[in-house]
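Show me the folded form of this:
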Amino acid sequence: MASVMDSVDQRTQLAGHNRLELLLFKLNGRQRFGINVFKIQEVVHCPPLTQIPHSHSVVRGVATMRGKTIPVIDLGMAIGRAPVEDLSNSFMIVAEYNRSTQGFLVAGVERIVNLNWGDILPPPKGSGKDSYLTAVTRFENELIEIIDVEKVLAEVCNAPTEVSQALTENIEEKIRQQHVLVVDDSNVARNQVKRTLEQIGVECSLANNGRGALALLREWADNNDPRLEHLAVVVSDIEMPEMDGYTLTTEIRKDERFTHLYIMLHTSLSGTFNNAMVVKVGANKFIPKFKPDELAGAVVDRIKAFVEEKGY
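Next up, the predicted model:
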């Protein structure tokens, strides 16, 4: 499987062209799932696991990889399916999300496929808010399910969501009167950002992918909606079905009505690569997910500059 990952570093050329590559894998059963290759550090046969007392029920143990200890989450168990039974024949996908590294235990891995984000669609209607799907696509006439890993990690790791009091105090009223557009395909991630903004008293509108966000901006412009006049920042994920955050940024910059918009890319993808892409596509800032204080501080700083620019 190592050979499959040999060229991962070269695959970043797909970004900015509304394309991605998915590693296909299976849990228990025939259903195939996908994970973005950019998130993956390596794929290995499941190493020996050390049990940790009082850990979450879906954490099968910890593994030592190159001197670093990482938690290993049974991805099937995490989404309500049966656990992986035969650890000796299973695989671990080592991935980085939200500034942390973890292993995802899966029954088997298959291949990497090259797709267009336009072929990645939101989950079917009726999936419900409790669904663990963030998107679906079709490959070889089969439905590929893309798991909302941020939802899994929020449930397993209990990441902090509160903004520190020092940031929530003394927010000027003119700051609270401005608006933010939040774009993210993960319901959990959208609500995390919304909750952060609520704690600093800033209202926001929500969109679940780049295409929806672009349509909303155009609607506001066509109807002289005051939210556009007071739109201090667009906070957008990068990985989203139908239109990713890089392409959304590029499309915004093409429309003369939006060229002034401040775009903050807020994503679980990390690394120097994203900083380079910020410049390439014309975004203004990149913030890795998810630290409430860092996001809140960046938004407040931006709104203060916006208020000064507007002369409010």
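
contacts and neighbour counts: CA atoms only from here.
Fine.

where along the protein do the helices fall?
2-5, 75-78, 149-157, 165-168, 173-176, 187-199, 210-222, 226-229, 245-254, 272-281, 292-310 (DSSP state H).

Now render the ones you listed as JSON lines, adding distance to residue 115 and mean neighbour count.
Formatted as JSON lines, these follow (distance: least, CA to CA, whole Å; neighbours: other CA atoms under 10 Å):
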{"stretch": "helix 2-5", "distance to residue 115": "17", "mean neighbour count": "12"}
{"stretch": "helix 75-78", "distance to residue 115": "23", "mean neighbour count": "21"}
{"stretch": "helix 149-157", "distance to residue 115": "19", "mean neighbour count": "16"}
{"stretch": "helix 165-168", "distance to residue 115": "41", "mean neighbour count": "13"}
{"stretch": "helix 173-176", "distance to residue 115": "41", "mean neighbour count": "15"}
{"stretch": "helix 187-199", "distance to residue 115": "23", "mean neighbour count": "20"}
{"stretch": "helix 210-222", "distance to residue 115": "17", "mean neighbour count": "17"}
{"stretch": "helix 226-229", "distance to residue 115": "33", "mean neighbour count": "16"}
{"stretch": "helix 245-254", "distance to residue 115": "15", "mean neighbour count": "22"}
{"stretch": "helix 272-281", "distance to residue 115": "19", "mean neighbour count": "14"}
{"stretch": "helix 292-310", "distance to residue 115": "31", "mean neighbour count": "17"}
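
run this one through as well so I can compare:
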Amino acid sequence: MSNLLQKIDSRTKLVGENRLELLVFKLAGQQKYAINVFKVREVVQMPELAALPSRHSAVCGVAHLRGSSFSVIDLQAALGRAPLFESGKPTNLIISEYNSSVQGFLVGQVDRIVNLNWEAIIPPPVTSGANNFLTALAKIDELFVQIIDVEKVLADIIPYNTNVSGNILDSSLKIWAQQNDIKVLVVDDSTTARNQLKSTLAECGVGCIQASNGAEGLATLKRLADQGPINDAIMMMITDAEMPEMDGYRLTHEVRNDPELAHLHVLMHTSLSGTFNQALVKKVGCDGFLSKFQPDEVAQVIQEQLSALKAGIEG
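Model (predicted):
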């Protein structure tokens, strides 16, 4: 298992080139699933777990590994199926980091790592419904691999706080934003993440235009720019890093190379963390970087932009 991930650090260079690598695995059946390698720290055989009182039904317990402790989530149970933890089948543990938090995912057989272009990743069918746990599909060896929306899985187990602290909000700016119909473009393939941002923006008095991937986001920007100056339509763009068809890095690159869009304020809002990602978002031309999901920090950025916009309009 260690051989499977020993080159993971060097492979992170693919991020920003509209490419990704997926760690492919199974649960109890033959269907294959995947998550982004860049969010995976390690894959190990299932260790002994400590019991966790008053736990969510999908949480198996707590693992202690290399001096740290973290919750272990039965991914099959989290998807609403019979727990894999109690099946008696061989299991493995994927240790991952999302939104600056470490957790383990209990899975079945770990298959391999595959290298794909984001253009080969497609959104799930509309008929899958709003409550599904898929963020995308990838066709590998003529079979569709389901890419898990980990943010939704985590939000269902430990709901994210979307409320902005009262001492952060500026009521006068909120009223001004509402009166002037200020909007922000939010680009993210996770419905959960888009709804979280929409809620936070609403607390700041700001409306939300949504796009579910970078290609859709870029098309939206070009459509708005065709109707007039882009800053007349939106104040800024908040984009995720990893998305089907076009990732946030490529989207930002395209924005910076379009004369009608180049001056738009772009905030990268991603569950990827670390100094590597911060350096990369700066390289592609983002104005800022925030790790998901921190409503107070999002609100502060929004209000800074509102203040600057208000000052520019009112002189």
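
TM-score for this pair?
Here the TM-score for the pair of chains, by TM-score structural alignment, normalised by the length of the first structure, is 0.96; 311 aligned residues with a CA RMSD of 1.5 Å.

Turn the helices of the first structure into JSON lines, including distance to residue 56 of the first structure.
Formatted as JSON lines, the helices of the first structure follow (distance: least, CA to CA, whole Å):
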{"stretch": "helix 2-5", "distance to residue 56 of the first structure": "29"}
{"stretch": "helix 75-78", "distance to residue 56 of the first structure": "10"}
{"stretch": "helix 149-157", "distance to residue 56 of the first structure": "6"}
{"stretch": "helix 165-168", "distance to residue 56 of the first structure": "29"}
{"stretch": "helix 173-176", "distance to residue 56 of the first structure": "39"}
{"stretch": "helix 187-199", "distance to residue 56 of the first structure": "19"}
{"stretch": "helix 210-222", "distance to residue 56 of the first structure": "34"}
{"stretch": "helix 226-229", "distance to residue 56 of the first structure": "42"}
{"stretch": "helix 245-254", "distance to residue 56 of the first structure": "33"}
{"stretch": "helix 272-281", "distance to residue 56 of the first structure": "32"}
{"stretch": "helix 292-310", "distance to residue 56 of the first structure": "23"}
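
what about the ones you listed, which gets the closest to residue 52 of the first structure?
Nearest of those to residue 52 of the first structure, taken as CA to CA: helix 149-157 at 14.0 Å.

Can you verify my assumption that residue 72 of the first structure contacts residue 64?
No - the pair residue 72 of the first structure and residue 64 does not pass the contact test of CA atoms under 8 Å, sitting 10.1 Å apart.

Identify the residues contacting the equivalent of residue 247 of the first structure over in the second structure.
Matched to the second structure by TM-score structural alignment, residue 247 of the first structure sits across from residue 250. Counting by CA atoms under 8 Å, 6 or more residues apart in numbering, residue 250 of the second structure makes contact with 16-18, 214, 284.

One more: residue 239 of the first structure?
185, 245, 267.

same thing with residue 37 of the second structure?
Residues near residue 37 of the second structure by CA under 8 Å, 6+ apart: 8, 20-23, 113.

Can you give me the distance of the match of residue 247 of the first structure to residue 239 of the second structure?
11 Å (CA to CA, to the nearest Å).

Ok, residue 100 of the second structure next?
Taking CA to CA, one finds residue 100 of the second structure at 18 Å from residue 239 of the second structure.

The two: who's more crowded?
Taking other CA atoms under 10 Å, residue 100 of the second structure and residue 239 do not tie; residue 239 has more neighbours (30 against 13).

tell me the contacts of the aligned partner of the more buried one in the first structure?
Using TM-score structural alignment, the partner of residue 239 of the second structure in the first structure is residue 236. Shown in contact with residue 236 of the first structure (CA under 8 Å, 6+ apart): 182-184, 245, 263-267.

quick check, nearest of the contacts of residue 37 of the second structure to residue 94 of the second structure?
residue 23 (9.5 Å).

So the closest one sits against residue 38, correct?
No - at 9.2 Å, residue 23 of the second structure does not count as touching residue 38 under the criterion of CA under 8 Å.

Which of the helices of the first structure sits closest to residue 68 of the first structure?
It's helix 149-157; of those, that one is closest to residue 68 of the first structure (CA to CA) at 18.0 Å.

Show me what the closest one is packed up against.
Contacts defined by 3 or more CA pairs under 8 Å, 6 or more residues apart in numbering; DSSP states H and E place helix 149-157 of the first structure against helix 187-199.
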